[in-house]
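Trainee: here is my input, please return the structure:
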Amino acid sequence: MLYALHELQRSLLSPMVTAASVLKEVTHSPLNPLRDLPFVRAVGANSELFTRLMQRYHKPNWDIETVDVDGKPVAVKTEITIDKPFCKLIHFRKETKVQGPKLLIVAPLSGHFATLLRDTVRTTLADHDVWVTDWVDAKMVPLSDGEFRLEDYVDYIKEFICSLAPRLNVMSVCQPTVPVLAAVSLLASERNPCIPDSMIMMGGPIDARRSPTAVNQFADEHSHQWFTNQMVMRVPQNYPGFSRLVYPGFMQHASFMAMNPDRHLNAHWEFYKHLMQGDQDSAEAHRQFYDEYNAVLDMPAEYYLDTVRIVFQDFLLPRGEWNIREQRVDPGAITKTALFTIEGELDDISGNGQTEAAQSLCSGIPKTRRKHLLAKGVGHYGIFSGRKFRTIIYPQISQFVQKQMRSKKQLA
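Mentor: A predicted model of the protein is given here:
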């Protein structure tokens, strides 16, 4: 019912959003001789702020058409290599003979689209041959395609790894550190030759009992039934996924904003001031960030509820009690895959130690092939995007991958 009311509200606001958008374009137009007058700027600023607060945000484009390789621009083509109901495996193919080590980036299925990792992809592309998991908005998936649970996520990752093997490196960002570790553990237990050369795990809740954050406390304070009753809704009839049970994107977005309300309020106030001052560079930076941040997708309800229970309430992975299709998930079985865990000192989503927990769980990996980094002065998003990611974190990732490649060649 709430989902339907949300859609009704959006429909009723649509004419006002359109009118405000037109007014914004008129006041900002370089053909408008009055655009620099204080009153006109105020009208334009108010119109744009209203538009941005009330409009729908659709999935952003990747916008990665070239990448600098050895100081020279190289064209990049985006190709779908595997197309599954809930995920598309995307290859960013460089128009060059030397592609670099293969890297599968597993994007989170936790509210935002995979394009949130645009900076991650663009940065790693310079030295690697990159694939990314591009998760599909659940409201766009017909009921006929069935359910999607956390164990299905693990199956997807296993399939993707095996399709790209051998000599593959896997990077997981935030939420997927758990299913990626499970997938690699199962492959190792099966003695599957698809096992990747390395795992890079960044800011994820491997053991959410360590340094609990507001996210962890929220999961601990509510029963699993509460999440089922309060957070799960059916998709309205105006979408292909009509009647599918989901955790709606608009609910997730409200949760994101509620975690740091002062920060977001101040950001919008600063944006308004930038518009009034004619500071278009600062205003554009705000637009780019919130165009991505405000674009959210629906998650399959069964996957969401599995994640709440298995990862944040029962802690089955670190307790050694997680079974997938009657097979125990045993990270200790991993012996041939190197491990690099990365955390941000100021991460308020995955607390310090939560990702590092993989180091002790993966006891079969020699210490010489394990590494941990606590990035000083870095928050959650800074682990995988921004200046510190590009200048401090990524160089260590690249060096780690290269080191594993040299080790493999020596063993061969």
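Trainee: drop to CA atoms for contacts and neighbour counts, all remaining ones
Mentor: OK.
Trainee: helices or strands up against the lengthiest helix in the chain?
Mentor: Ranked by residue count and defined by DSSP state H, the top helix of the chain is helix 2-28. If contacts are counted by 3 or more C-alpha pairs under 8 Å, 6 or more residues apart in numbering; DSSP states H and E, helix 2-28 sits against helix 38-54, strand 233-234.
Trainee: buried stuff in it?
Mentor: Within helix 2-28, the residues scored as buried using 16 or more other C-alpha atoms under 10 Å are Tyr3, Ser14, Met16, Val17, Ala20, Ser21, Val22, Leu23, Lys24, Thr27, His28.
Trainee: and stretch 56-72, by the same measure?
Mentor: Tyr57, Lys59, Pro60, Ile64, Thr66, Val67, Val69.
Trainee: now distance to Pro318 too, for those, in JSON lines please.
Mentor: Formatted as JSON lines, the buried residues of stretch 56-72 follow (distance: C-alpha to C-alpha, whole Å):
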{"residue": "Tyr57", "distance to Pro318": "37"}
{"residue": "Lys59", "distance to Pro318": "34"}
{"residue": "Pro60", "distance to Pro318": "35"}
{"residue": "Ile64", "distance to Pro318": "37"}
{"residue": "Thr66", "distance to Pro318": "41"}
{"residue": "Val67", "distance to Pro318": "39"}
{"residue": "Val69", "distance to Pro318": "40"}
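Trainee: C-terminal to the helix or strand hosting Val132, what's the next element?
Mentor: Counting by DSSP states H and E, the element that carries Val132 is strand 129-135. Sequence-wise, the next helix or strand downstream of strand 129-135 (DSSP H and E) is helix 150-164.
Trainee: how near is Arg41 to Lys273?
Mentor: Note on Arg41: its distance to Lys273, by C-alpha to C-alpha, to the nearest Å, is 10 Å.
Trainee: compare with the first, here's sequence two:
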Amino acid sequence: MDLAYVWYETMRAMLAPARLMADMTRHGLQNPANPLAYSQYLRPLTAACEMFERVTRRYGKPAFGFDNTIVDGVAVPVSERVVWSRPFCNVIAFDRGLVHGPAEPDPKLLIVAPMSGHYATLLRGTVEAMLPNHRVFITDWADARMVPLLDGHFDLDTYIDYLRDIFRDLGPDLHIMAVCQPAVPVLAAVALMEAQESQYVPVSMTLMGGPIDTHRSPTAVNCLAQERGMGWFEQNCITLVPAIYPGVFRRVYPGYLQLSGFMAMNLDRHVTAHNDMFHHLVTGDGESAEKHRDFYDEYLAVMDLTAEFYLQTVQTVFVDRSLPKGEMMHAGTRVDLGAIRRCAILAVEGENDDISGVGQTKAALDLTPNLPAERKAYHLQEEVGHYGVFNGSRYRSVIAPRIARFIREMQGTPTASRYLREVG
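Mentor: Reported below is the predicted structural model:
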């Protein structure tokens, strides 16, 4: 398996001339100066060239691309800046160009993006919905193939250490939104900070579609980990970064494998989407074709994970279920969820989630017996799958307002207010 990445890059290089020729043909056929561009009989050829170019293209890291947001009915500019940086992660702040700030500053919200193969820009819609009423930050995880070996290793313990440092540097009046994979390390990081009685414990955390307890409503992803065992994952999923990247010789779980797994889970849907795209191109339905491009430009842009992080996560979260069993360890210290007494929790799940089944995220509420009931909340969104928990129309119209209301309520509760006065 060590040479799998090399063979993958070799095949891509071999396809490059054909991809270039297809792209040149497409542009030539679409050139307004070419009389053939107006022939309906050549549209299938033009469409085929674009489809071939797209499926053989390497998709780079997308941009968030926010120009502005609407605050109190007024469009204000949005800019990005890095406020925290380590080799494997930057934290980006989205600064809103408010002429006059609100009487009370909007809540600070850190969105912890999943480190599961896609870039943080997959949460563009998640960020966009929260920008009008929050000071938003997001974790921008690095592509492991771009991080030199000299910058050290990165495992689940390192991930938790990063989170604690970020919470400290952005806190104490900080709210957390963990989307999918980070639900476990975020919960663990908060528990460790609570056990140490840290003054930088976040005010609240919203856990969205996260695998807190994969024993509840197990999905195909959960069952695969149980059936295969760690030996299979290490033998079949780990390879070395080729010499063309800064992270050469780093052991990684490559993004192209993760993407293959994602697409295999819903293969019929993706085949249908590409067939529809071909039809849109042939019939000249530019708006529908552009929606397809926008989605797959993001979906097909993937990053590598370090082998140690991937394997430790599979072992801890999916095979051993260490956190719900009370057996999870971090740097020799047991993660005790019973230590959580201050940080409020909102668990959000999707009725049709096929990645984290219903009940897996809600488990966080049951596993924190010492957190007062008034600082716990649960929302089950009907008729949405995993992606719909943090993106799409129901997220914008129902889930995001629910999260915003929860944040405001927890910011203003006596427990939170007293806590903020103590650390302020």
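Trainee: any chance you could compute the TM-score here?
Mentor: TM-score for the superposed pair, counting by TM-score structural alignment, normalised by the length of structure 1: 0.98. Supporting figures: 412 aligned residues with a C-alpha RMSD of 1.2 Å.
Trainee: now intersect the buried residues of stretch 56-72 of structure 1 with the strands, please.
Mentor: Among those, the members falling in strands (DSSP state E) are Thr66, Val67, Val69.
Trainee: can you pull the contacts of the equivalent of the first one over in structure 2?
Mentor: In this case it means Thr66 of structure 1. Thr66 of structure 1 maps onto Asn68 in structure 2, with residues paired by TM-score structural alignment. Taking C-alpha atoms under 8 Å, 6 or more residues apart in numbering, we find Asn68 of structure 2 in contact with Ala75, Val76, Pro77, Val78, Arg96.
Trainee: select from the residues you listed the one having the most neighbours.
Mentor: Within those, Arg96 tops the neighbour count with 23 neighbours, counted by other C-alpha atoms under 10 Å.
Trainee: quickly note the distance from the aligned residue in structure 1 for it to Leu23 of structure 1.
Mentor: Per TM-score structural alignment, the equivalent position to Arg96 of structure 2 in structure 1 is Lys94. Remark: distance between Lys94 of structure 1 and Leu23 of structure 1 (C-alpha to C-alpha) = 42 Å.
Trainee: mind listing the helices in the stretch 151-300 of structure 1 by residue range?
Mentor: For the stretch 151-300 of structure 1, the helices defined by DSSP state H, counting those that start in this stretch cover 177-189, 214-221, 224-231, 249-259, 261-277, 280-293.
Trainee: related to what we said a few turns ago, which residue numbers in structure 2 go with the strand holding Val132 of structure 1?
Mentor: Under the alignment (TM-score structural alignment), strand 129-135 of structure 1 falls on residues 135-141 in structure 2.
Trainee: next, the mean deviation of that stretch compared to structure 1.
Mentor: Superposed on structure 1, stretch 135-141 of structure 2 shows a mean distance of 0.4 Å to its aligned residues (mean C-alpha distance after the TM-score superposition for structure 1).
Trainee: show me what Gly28 of structure 2 aligns to in structure 1.
Mentor: In structure 1, Gly28 of structure 2 lands on Val26 (TM-score structural alignment).
Trainee: neighbours of the residue nearest to its match when sequence neighbours are not counted, how many?
Mentor: Once flanking residues are discounted, Val26 of structure 1 sits nearest to Asn32: 7.0 Å by C-alpha to C-alpha, 6 or more residues apart in numbering. Asn32 of structure 1 has 12 neighbours, counted by other C-alpha under 10 Å.
Trainee: hmm, back to that, ok, of the contacts of Asn68 of structure 2, which one's closest to Arg124 of structure 2?
Mentor: Nearest to Arg124 of structure 2 among these is Val78, at 13.2 Å by C-alpha to C-alpha.
Trainee: please report how far the residue most central in space within structure 1 lies from Gln175 of structure 1.
Mentor: Per C-alpha atoms, centre = their mean, the C-alpha nearest to the average position across structure 1 is that of Pro108, at 3.6 Å. In this view, Pro108 of structure 1 and Gln175 of structure 1 are 5 Å apart by C-alpha to C-alpha.
Trainee: and Asp127 of structure 1, by the same measure?
Mentor: Note on Asp127 of structure 1: its distance to Gln175 of structure 1, by C-alpha to C-alpha, is 25 Å.
Trainee: now His58 of structure 1
Mentor: Distance from His58 of structure 1 to Gln175 of structure 1, counting by C-alpha to C-alpha: 22 Å.
Trainee: excluding sequence neighbours, find me the nearest residue to Arg58 of structure 2.
Mentor: Spatial nearest neighbour of Arg58 of structure 2, excluding adjacent residues (C-alpha to C-alpha, 6+ apart): Ala301 at 7.6 Å.
Trainee: which residue in structure 1 aligns with that neighbour?
Mentor: Aligning on TM-score structural alignment places Ala301 of structure 2 opposite Ala295 in structure 1.
Trainee: which ones are touching its match?
Mentor: Ala295 of structure 1 sits in contact with Arg56, Tyr57, His58, Lys59, Pro60, His112, Phe113, where contact means C-alpha under 8 Å, 6+ apart.
Trainee: any idea how far the equivalent of the second one over in structure 2 lies from Tyr245 of structure 2?
Mentor: What it means is Tyr57 of structure 1. Superposed on structure 2 with TM-score structural alignment, Tyr57 of structure 1 falls opposite Tyr59. According to C-alpha to C-alpha, Tyr59 of structure 2 and Tyr245 of structure 2 sit 15 Å apart.
Trainee: run a quick neighbour tally on the aligned residue in structure 2 for Arg35 of structure 1.
Mentor: Counting by TM-score structural alignment, Arg35 of structure 1 corresponds to Ala37 in structure 2. Other residues lying near Ala37 of structure 2 total 18 when counted by other C-alpha under 10 Å.
Trainee: before we move on, what SS does Ala37 of structure 2 have?
Mentor: Under DSSP: H, G, I helix; E, B strand; the rest coil, the three-state class of Ala37 of structure 2 is helix.
Trainee: so it sits against Thr25, correct?
Mentor: No: applying C-alpha atoms under 8 Å as the test, Ala37 of structure 2 and Thr25 come out as separate, 11.2 Å apart.
Trainee: what's stretch 192-201 of structure 1 in contact with?
Mentor: For stretch 192-201 of structure 1, using C-alpha under 8 Å, 6+ apart, the contacting residues are 161-162, 165-174, 177, 184, 187-188, 336-342, 355, 397, 401, 404-405.
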